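Can you look at this prediction? I've put the sequence above it.
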Amino acid sequence: MSAYDRAHHALTTGQPLTPADATRLLADLRRETGTQLADAVEKQLDGKYRRTRDDTDASFRKKRVRYGIAMRTVNAVRALARNTPNFPHQRDRRSST
């Protein structure tokens, strides 16, 4: 069962989640969404930057640079989706500065 399905089930059944379960569920949902988004963007980029007959060496180098930038962005989205943020507890009255 995907995180989306679990969230839908939790919201529609009327059974409350514990704060820990809700946090875990939202983290799973964020992870799945980020991974699916990165996979979809990578699929869109797959054939876009291939060398064609009309490309000169300079234009192909530019294509490779653009593809590298796009893939670094996709990999950054994947990394953000994988990592779980370590936020302090909300009832912590200590200053964050």
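That came in fine, so what should we check first?

only C-alpha atoms for contact and neighbour calcs from this point on.
Fine.

how distant is the strand or helix carrying Leu26 from the center of its chain?
Assigning secondary structure by DSSP states H and E places Leu26 in helix 19-45. Taking CA atoms, centre = their mean, to the nearest Å, one finds helix 19-45 lying 5 Å from the centre of the chain it belongs to.

then this one, side by side with the first:
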Amino acid sequence: MTAYTTVFKALTAGSALRPGEAAQLLAALRQETGEELADAIETQLDGKFRRTGDDTDASFRKKRVRYGISMRIVNALRALAKAPHLSNFPHQRNNRSTS
């Protein structure tokens, strides 16, 4: 049973949910939705950054860099979906100072 179906049945059952139960159901729904979204994005990226006959070495390096950045975003989305609380964002790989 999918998380959406579980949440739908719980909401339409006619009885009130305790806050803890509701939070668990919503967390499962968020995780499932995040995974599906990340998988869909990864599927769209597949093949987009492959080397073609027209690519020079420099243009292919740029494609690889873009692919790496795209996959970091997909992995950050997966980590965010799995996070127990929405305040637990993945670490930003940024060495720059804010001051």
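That came in fine, so what should we check first? Computed from a predicted model, the values in this text were never measured in an experiment.

related to what we said a few turns ago, the helix holding Leu26 of the first structure: average distance to aligned residues in the second structure?
Plainly put, helix 19-45 of the first structure ends up 0.5 Å away from its match in the second structure on average once the two are laid over each other (mean CA distance after the TM-score superposition for the first structure).

Can you give me the buried ones in the following helix or strand past that helix?
Helices and strands here follow DSSP H and E; after helix 19-45 of the first structure, the next one along the chain is helix 57-82. By neighbour count, and taking 16 or more other CA atoms under 10 Å as the criterion, the buried residues in helix 57-82 of the first structure are Phe60, Lys63, Tyr67, Met71, Val74, Asn75, Val77, Arg78, Ala81, Arg82.

so who does the third one touch?
Residues in contact with Tyr67 of the first structure, defined by CA atoms under 8 Å, 6 or more residues apart in numbering, are Leu45, Tyr49.

Kindly report the same for the fourth one.
Contact partners of Met71 of the first structure, counting by CA under 8 Å, 6+ apart, are Glu42.

try Leu37 of the second structure
With contact taken as CA under 8 Å, 6+ apart, Leu37 of the second structure is in contact with no other residue.

same thing but at 10 Å, please
Contacts of Leu37 of the second structure were listed using CA atoms under 10 Å, 6 or more residues apart in numbering, and they are Gln31, Thr43, Val74, Leu77, Arg78, Ala81.

Using JSON lines, lay out those residues together with distance to Asp54 of the second structure.
Below are these laid out as JSON lines (distance: CA to CA, whole Å):
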{"residue": "Gln31", "distance to Asp54 of the second structure": "40"}
{"residue": "Thr43", "distance to Asp54 of the second structure": "23"}
{"residue": "Val74", "distance to Asp54 of the second structure": "28"}
{"residue": "Leu77", "distance to Asp54 of the second structure": "33"}
{"residue": "Arg78", "distance to Asp54 of the second structure": "34"}
{"residue": "Ala81", "distance to Asp54 of the second structure": "38"}
